[in-house]
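# Any chance you can model this:
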Amino acid sequence: MSIRILQLVLLLFSAAPVLAQEPIVNCTDSVFCIPGVVGLPRSKGIVIKREIVRDYSIKSESNDGNSSAEVRRNRRWEFKLRAPIILKDGFKIAAGVKYFVEEFNFDSPENLDYPFYKNLENRSLKSIRGEIFMVKPTRTNKYYLLRLSGGLNGDYQSESFAKNDFFKFSISPLIGWKKNDYVSYAFGIAFSYGFGKRSIYPLIAYNKSFNNQWGIESILPAEIKLRYSTLNQKNYFYAKTELHGSNYSIRLDEDKNDLVFLDKSEVRFLLTWEREIHDWLWFGIEGGLRSNISFDLSNDASINSKVIVDNQLNSALVYNFSIFVVPPRKLLR
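A predicted model of the protein is given here:
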């Protein structure tokens, strides 16, 4: 009995309707259209990740002067949780929470005299966000997707500012079509901080499985990856390119009560291996190259904001290790 209860708990915290791994069926007028395709892995419900970006240099220019330094280690802890709220054939909702904290360690931090560098060394960049995922399948080959996300980014524990000064919100609606069990695609728009600043841009999602082992998963411009799995589906390998972006409200100077905004965006080229430990428990190892797009301080979060500190970062090696929970196979049969 206790094992069965544990399995039900795992399913509750692992199932996610946006990526639901239900039995794949053709979209006809007698069944609801399922967006997934053959070969996709089971959804991740609980994820704990540790990431490290290795040494890189930073050069900064501003009206108050220029400076440069060496970042010896850029570390990040991340926790994600997703669980279903409504699971009906014609409508599904999942909710999630995501928290991460990012730390920067400079070479010879005692010699730092540039305010921006001292701020990064002494304060972590933090984010806590809630997410809602909705799927509306139809009895044709069409389906609708919606993702809502909102939360606090930056030094939101500061007592000098209201919490709404740190609030960031994003929304992504899409409309999709499933051609067959091996191909689905969708189009939409995103209002988010994917490029570091608050902006609106188009989304194109395309999933294609060549067979049960090989496939392509993409949602452009955020991610595109080539997938390969072993026949027993206990190992998954990916070659992928990702766009990472976020915007943080931070205080640059201890003596001033003015907030500035860090526009952070980068592109990553990664190789990933995910391996089953025990049915519902998996681990992942990932490594590759991170190339900076933007790491600038601005006077606000909009696309037309004025840059206060212009930063240039070298490319750097990045790697991470994660452990995550998926639904047990017997509960999906």
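
# Please make it C-alpha for all contacts and neighbour counts, starting now.
Will do.

# secondary structure class for Q157?
Counting by DSSP: H, G, I helix; E, B strand; the rest coil, the backbone at Q157 sits in coil.

# With T140 as the reference, measure out to it.
49 Å (C-alpha to C-alpha, to the nearest Å).

# In terms of packing, which of the two has more residues around it?
Under the neighbour definition other C-alpha atoms under 10 Å, Q157 and T140 were set side by side, and T140 has more, 16 against 12.

# Name all residues that make contact with the more buried one.
C27, T28, D29, F32, C33 (C-alpha atoms under 8 Å, 6 or more residues apart in numbering).

# Which one of these is nearest to R72?
Distances from R72 to the contacts of T140, taken as C-alpha to C-alpha, are shortest for C33 (49.4 Å).

# where along the stretch 1-150 of the chain do the helices fall?
Secondary structure of the stretch 1-150 of the chain (DSSP state H, counting those that start in this stretch): helices located at 2-14, 115-122.

# Which residue, neighbours along the chain excluded, lies closest to N247?
Spatial nearest neighbour of N247, chain neighbours left out: D263 (4.9 Å); criterion: C-alpha to C-alpha, 6 or more residues apart in numbering.

# Give me the residue at the spatial middle of this structure.
H244 (7.4 Å; C-alpha atoms, centre = their mean).

# ok so, going back, same list (the contacts of T140) but as CSV, adding neighbour count and distance to V47.
Shown next, in CSV, are the contacts of T140 (neighbours: other C-alpha atoms under 10 Å; distance: C-alpha to C-alpha, whole Å):
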residue, neighbour count, distance to V47
C27, 23, 32
T28, 13, 35
D29, 11, 37
F32, 21, 30
C33, 24, 28
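
# Following up with a second sequence; could you model it the same way so I can compare the two?
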Amino acid sequence: MRTYLLAFSFLFIAQTLIAQVTDTAAVDDFDYSKFGDAAGVKRYATQKVLNQTPNRIVSLAYEYQAAFDMPGVPSFPNQTYRVNRIAGIRGQLNIPVVSNTKLIWQLGANYWRSGYAFESVNNVFISKLNANGMHTAGINTTIFKPLNEKNFLIFQASADVNGVFEKFSDVNSKALTVSATAIYGWKKSEQNMYGVGVARTYRAGQIIYVPVLLWNKTFNDQWGMELLLPARGHLRRNFSTSNILQLGYELEGNQYWMRTPSTNGQVFIQRGEFKPRVMWDKKLSGFFWLNVQAGFRYNWRFDVMNEYDARKDEKLFFRSALTNPFYFSVGINFVSP
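Okay, the predicted model is just below:
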């Protein structure tokens, strides 16, 4: 009886194994082409490299510049005025309007204030600057358009009103500046992308047209760089995906309108600043990140002109070789995933 049971068990197991092999062969012979060819799907380049700093959707920061001198201010004779500090809030908003593999389109708004505190204000120009500060408010748009898996286009444009405004009604067309950038690029890998283009910008305080180099590269898990020359450039150290230190610089600036009792009734302050700095980004919770900056504010340009977009010295009201203080900034950012 035991022999019959063993024989029956052997036959049952053998039949099961044969059925499994037959089923596997049937699966191997199945024609997947009926469902389409995955290799035929078109792929597109993404806008970032691995370990790059996250894109900011909402940003709110406070910046402080330490004391410095403002020489050469016309005051019969020219005088040097002491600025005890410049401080103010900076806010920025970037909202994705379209975000898919074929197109990323963002609309944004920004507001910056630089509040001046002078030791003495016995001068009309200094008094207005001390009482009202410099304001910048504007809108911007950015389009990232991948052409395929390796090539992409970037378009950026912004319009700002900038001025030493005593009241809201002071805002006028003479306070408006328009900037734009166009870049054609190559995405060589998930660690390396670069592009070249041209920009119209007021970052040096005066309207200029310059060639642009974009280069974002991740060397390994710890090191990378993020360049948008000549506007800014940083060497990046990733301690982790949520703890990033950067060393580099940014060039900032714009042209500011101011009402004066002079012959033309107005002047235009062309202000440009070169900022070598250390920048630390740290994830706090979820999509909220801390940003801390510390560095040196080097005066690139502080020219007060009698005409809009003036470039020649005969239109110069006065030029000040500002001395160069340390600065710091601290802010909270809501970032994209």
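
# Tell me how they score on TM after superposing.
Here the TM-score for the pair of chains, by TM-score structural alignment, normalised by the length of structure 1, is 0.84; 296 aligned residues with a C-alpha RMSD of 2.1 Å.

# one step back: deepest-packed of the helices of the stretch 1-150 of structure 1, please.
Highest mean neighbour count among these (mean count of other C-alpha atoms under 10 Å): helix 115-122, with a mean of 16.

# Check which helices and strands that helix is in contact with.
Applying 3 or more C-alpha pairs under 8 Å, 6 or more residues apart in numbering; DSSP states H and E, one finds that helix 115-122 of structure 1 contacts strand 91-106.

# the strands in the stretch 1-150 of structure 2, which residues?
Ranges of strands in the stretch 1-150 of structure 2, per DSSP state E, counting those that start in this stretch, are 56-65, 68-73, 79-99, 104-118, 134-146.

# hey, which helix is longest across structure 2?
Longest helix of structure 2, by residue count under DSSP state H: helix 2-28.

# helices and strands around that helix, which ones?
Helix 2-28 of structure 2 packs on no helix or strand, going by 3+ C-alpha pairs under 8 Å, 6+ apart.

# Find out how far that helix is from the centre of the chain, if you would.
Relative to its chain's centre, helix 2-28 of structure 2 lies at 66 Å (C-alpha atoms, centre = their mean, to the nearest Å).

# Grab the nearest non-local neighbour of M193 of structure 2.
Among residues not flanking M193 of structure 2 along the chain, K187 sits closest, at 4.3 Å (C-alpha to C-alpha, 6+ apart).

# Tell me the secondary structure at that neighbour.
strand.

# Now which residue in structure 1 aligns to it?
Using TM-score structural alignment, the equivalent of K187 of structure 2 in structure 1 is K178.

# Next one: its match from I34 of structure 1, what distance?
Taken as C-alpha to C-alpha, the span from K178 of structure 1 to I34 of structure 1 is 8 Å.

# For those two, work out which one has more neighbours and name it.
Neighbour count, other C-alpha under 10 Å: between K178 of structure 1 and I34, I34 has more, with 31 against 23.

# want to throw the strands of the stretch 1-150 of structure 2 into JSON lines with mean neighbour count and distance to I154 of structure 2?
Formatted as JSON lines, those follow (neighbours: other C-alpha atoms under 10 Å; distance: least, C-alpha to C-alpha, whole Å):
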{"stretch": "strand 56-65", "mean neighbour count": "19", "distance to I154 of structure 2": "17"}
{"stretch": "strand 68-73", "mean neighbour count": "18", "distance to I154 of structure 2": "38"}
{"stretch": "strand 79-99", "mean neighbour count": "17", "distance to I154 of structure 2": "14"}
{"stretch": "strand 104-118", "mean neighbour count": "19", "distance to I154 of structure 2": "10"}
{"stretch": "strand 134-146", "mean neighbour count": "20", "distance to I154 of structure 2": "5"}
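
# got those as a markdown table, with distance to S240 of structure 2 columns?
Shown next, in a markdown table, are the strands of the stretch 1-150 of structure 2 (distance: least, C-alpha to C-alpha, whole Å):
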| stretch | distance to S240 of structure 2 |
| --- | --- |
| strand 56-65 | 18 |
| strand 68-73 | 38 |
| strand 79-99 | 25 |
| strand 104-118 | 27 |
| strand 134-146 | 27 |
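
# was I right about V267 of structure 1 contacting I293?
Yes. With contact defined as C-alpha atoms under 8 Å, V267 of structure 1 counts as touching I293 (7.0 Å).
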